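Colleague: predicted model and sequence below, questions to follow.
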Amino acid sequence: MRIAEVVTGTYRIPLAEPWVSAKYRITHHEYVVTEIRTECGLTGTGWCQTIGVGGLAIEQLLAAYLATTLVGEDPRNTERIWSRLWDECHFLGPAGVTTLALATVDIALWDIKAKAANAPLYRLLGGMADSVGVYASAVNLHLTQDQLLAQVEAQLALGYETFKIKIGRNDPIDDLDRMRAVRKLIGPSRTLLLDVNQRWTSGEALVQLTALREVNPGWIEEPMLSDDVAGHAHLRRTCGVPIAVGEQLGNRYDFWAYIRDAAADVLQPNVWKVGGVGEWMKIAHAAQLANLVIAPHNSLELSCHLVGAIRNGYLVENIFGGNLSDLGVVEQPITVTRGRIELPQQPGHGVVFHRDRLGAYRLDPGRPVQREPSVHAGVGAGAELTQAADFH
């Protein structure tokens, strides 16, 4: 079996409504989709996502430098191909654009590999479970308290038992009041996860988490800048709340630093950001040696296969409004039933993009993207909250 052709493109898809976290205001997701076709007729599809910046750079790295070097390779040699591309691109950078580009290739290769084995991806990778748990996630810092409670109530009605809420408003008392209200709504036995998107300093994190222990968080996600491994290790020893990190970490070495320094309780590798399926599995197995659980960030349709393959998988994240099914660009939407996914049984990962719908969002590599800056000053009071409420 040999690779005959590699085709890639970038698609800028608008969200139904803007998302606001402690750091970003997000209006679009950009998807870079790579299709690898073989001489024997098997085709694999891989993709990565950015929050609205950089998709065209990833596409050009693939199209101008990497795609032609794949022709003639056996697509089942995933480790060999990934290692060569990693070595070629490492001077450009060990993460970021580099690993996002490699992820689209690696995911497509594993799709082919599973199809050739006539097996769903999760079973080829390990087959630990045929169904996986899912938690409800949303980017909701800008919502009023009443809007937030209405959102969580709707998720409760769908049968979810675990909920992730954005915090990090300008007034920390506002955060605490909102989380008290959410805890009251979901009751004492359900799980409440908190995500501050790296907003706090080390001292702020300790003070805020001391107060937030009242609502019994299942974890605090990204309490500080993800580059600060030592700070997370100190916080983990002192704050009394489990630490979850990984959304912004870009390769296995970043995760190893957290494992080595006992700086986290839960690791959240994003399959796109770490370079694809093979690298994600290496991180999961390394975490197992340290008795850590894995709760992958984003990519619902692919993350369900990954969690289903491993022993130390926790839950899959469903970011409402942000998965491929909600965006309406896949032919077979994934179904979450009362907080669980029965894993797809067709060979491969099962994701088939709806080409006409996806094609409507195609970016022209030669044309500048018209957009507003995505980083904002904060949410929480006065004009900021009024402006945020105008999104609805």
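Modeller: Received the coordinates, thanks.

Colleague: CA only for contacts and neighbour counts going forward, please
Modeller: Will do.

Colleague: residue contacts, the closest residue to residue 181 other than its chain neighbours?
Modeller: Excluding its sequence neighbours, the residue lying closest to residue 181 (CA to CA, 6 or more residues apart in numbering) is residue 149, at 7.6 Å. Contacts here follow CA atoms under 8 Å, 6 or more residues apart in numbering; on that basis residue 149 touches 181, 182, 185.

Colleague: now swap in residue 260 and tell me
Modeller: Residues near residue 260 by CA under 8 Å, 6+ apart: none.

Colleague: and if you look at residue 13?
Modeller: Under the criterion of CA under 8 Å, 6+ apart, the neighbours of residue 13 are 28, 29, 30, 31, 327, 361.

Colleague: picking that back up, buried among the contacts of residue 149? Make that a PyMOL selection.
Modeller: Listed next is the PyMOL selection for buried residues among the contacts of residue 149, using 16 or more other CA atoms under 10 Å:
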select buried, resi 181+182
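
Colleague: next secondary structure after the longest helix belonging to the chain?
Modeller: Criterion DSSP state H: the longest helix present in the chain is helix 97-116. Counting by DSSP states H and E, the next helix or strand C-terminal to helix 97-116 is helix 121-125.

Colleague: check which residues of whichever helix or strand comes after that next one are buried.
Modeller: As assigned by DSSP H and E, the chain's next helix or strand after helix 121-125 is strand 131-137. Across strand 131-137, burial judged by 16+ other CA under 10 Å covers 132, 133, 134, 135, 136, 137.

Colleague: nearest to residue 175 among these?
Modeller: Of all those, residue 175 sits closest to residue 137, with 16.8 Å by CA to CA.

Colleague: surely that closest one touches residue 165?
Modeller: Yes - between residue 137 and residue 165 there is a contact at 6.8 Å, judged by CA atoms under 8 Å.

Colleague: burial count for residue 103?
Modeller: Neighbours of residue 103 under the rule other CA atoms under 10 Å: 27.

Colleague: picking that back up, now do the longest helix of the chain: which elements does it pack against?
Modeller: With contacts taken as 3 or more CA pairs under 8 Å, 6 or more residues apart in numbering; DSSP states H and E, helix 97-116 sits against strand 25-38, strand 43-50, helix 55-61, helix 78-89, helix 121-125, helix 277-289.

Colleague: included below, for side-by-side comparison, is a second structure:
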Amino acid sequence: MKITDIKIDVVKRELPDTGLSSDLGRFFGEVEQGVLRIFTDEGIEGNCFVGEFRNGGESLYNPILKVLKTELIGGDPSEREFLWNRLRLLTSRRGMNMSAWAPVDVALWDIQGKAAKMPVFKLLGTQRYEIEPYATYPPRHTSYKGYVEEAKEIVTDGFKAYKIHPGAMNTTDTIQMVNKVREAVGDEVELMLDPNCGYDFRKAFDI
């Protein structure tokens, strides 16, 4: 099997305005992301999203289409290690970065899974077939009361785990909010706190 072409389809979507600012700023409006498409001579296509929900994927398109594409065309999609071994050279000489290589690696795995008619997790060597889901929302509350109601709704819907996004809530209010949520849902529900990389060491330690 050989790689014959690589394209990126651009998808634009609207992020809703929650009315709140998070630790990393306030994100809403139009965001552009890419859908990576790696084609092969056997008709199998590998796919992966390019970019992330806040900043889109535009900065990654050129490294993929102008650097990695020339490395991949005509190659065997199963030879992922070949590219991994060239990353240092491509980074130093041609402006490559890991963020651009990551979706390509996923798309190449996608091709292998489709060729083997197996999900990729089996190719990687699975140890389990089920995983407990959790529920979450973007930061959309300014006090603990909103998070308590959100947690109750999630538990009522059957979830046993809840990831909380506190947004720009300060340390004292965050601690109070988590305690109130714990009181509301009991000890059987797993709670997670995700500040979206917004804490420094001191704030993370205190919370």
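Modeller: Nice, thanks for sending it over. All values derive from a computational prediction rather than experimental measurement.

Colleague: would you format the contacts of residue 13 of the first structure as a markdown table with distance to residue 59 of the first structure and neighbour count included?
Modeller: Formatted as a markdown table, the contacts of residue 13 of the first structure follow (distance: CA to CA, whole Å; neighbours: other CA atoms under 10 Å):
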| residue | distance to residue 59 of the first structure | neighbour count |
| --- | --- | --- |
| 28 | 17 | 22 |
| 29 | 15 | 19 |
| 30 | 11 | 22 |
| 31 | 10 | 26 |
| 327 | 21 | 18 |
| 361 | 15 | 15 |
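
Colleague: which of those residues sits closest to residue 84 of the first structure?
Modeller: residue 31 (24.0 Å).

Colleague: alignment lookup: that closest one to the second structure.
Modeller: Mapped onto the second structure by TM-score structural alignment, residue 31 of the first structure lines up with residue 33.

Colleague: ok, that match - contacts?
Modeller: 10, 11, 12, 49, 50, 51, 52, 53, 56, 57, 58.

Colleague: of those residues, buried ones?
Modeller: By 16+ other CA under 10 Å, those give 10, 49, 50, 51, 56, 57 as buried.

Colleague: export these to CSV and append columns for distance to residue 108 of the second structure.
Modeller: Below are those laid out as CSV (distance: CA to CA, whole Å):
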residue, distance to residue 108 of the second structure
10, 19
49, 13
50, 14
51, 17
56, 21
57, 19
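
Colleague: host element of residue 146 of the second structure?
Modeller: helix 144-156.

Colleague: gap between that helix and the chain center?
Modeller: Here helix 144-156 of the second structure is found 24 Å from its chain centre; the criterion is CA atoms, centre = their mean, to the nearest Å.

Colleague: rewinding a little: out of the helices and strands packed on helix 97-116 of the first structure, flag the one nearest residue 72 of the first structure.
Modeller: Closest approach to residue 72 of the first structure among those (CA to CA): strand 25-38, 8.9 Å.

Colleague: pick out the residue nearest the middle of the second structure.
Modeller: By CA atoms, centre = their mean, the second structure has its centre lying nearest to residue 52, at 6.8 Å.

Colleague: so what corresponds to it in the first structure?
Modeller: Under the alignment (TM-score structural alignment), residue 52 of the second structure pairs with residue 50 in the first structure.

Colleague: could you measure its match against residue 12 of the first structure, distance?
Modeller: Distance of residue 50 of the first structure to residue 12 of the first structure, computed by CA to CA, to the nearest Å: 9 Å.

Colleague: any idea which of the buried ones among the contacts of residue 33 of the second structure is closest to residue 123 of the second structure?
Modeller: Distance to residue 123 of the second structure across these (CA to CA) is lowest for residue 49, with 20.6 Å.

Colleague: still on that earlier bit, which parts of the longest helix of the first structure are buried?
Modeller: Buried-residue list, helix 97-116 of the first structure, by 16+ other CA under 10 Å: 97-115.

Colleague: and that helix with strand 25-38, angle?
Modeller: For helix 97-116 of the first structure against strand 25-38, the angle by axes from the mean of the first three to the mean of the last three CA atoms, to 10 degrees is 50 degrees.

Colleague: and residue 165 of the first structure? What does it align with in the second structure?
Modeller: Counting by TM-score structural alignment, residue 165 of the first structure corresponds to residue 164 in the second structure.

Colleague: on that earlier part again, which of the contacts of residue 149 of the first structure fall within strands?
Modeller: Judged by DSSP state E, the subset of these located in strands is empty.

Colleague: residue 134 of the first structure versus residue 316 of the first structure, what's the distance?
Modeller: For residue 316 of the first structure, the distance to residue 134 of the first structure - CA to CA - is 5 Å.

Colleague: show me where the stretch 151-300 of the first structure has its strands.
Modeller: With DSSP state E, counting those that start in this stretch, the ranges of strands along the stretch 151-300 of the first structure come out as 162-166, 191-195, 217-221, 243-245, 266-267, 293-294.

Colleague: for the second one, name the packing helices and strands.
Modeller: Using 3+ CA pairs under 8 Å, 6+ apart as the contact criterion, the secondary-structure elements in contact with strand 191-195 of the first structure are strand 162-166, strand 217-221.
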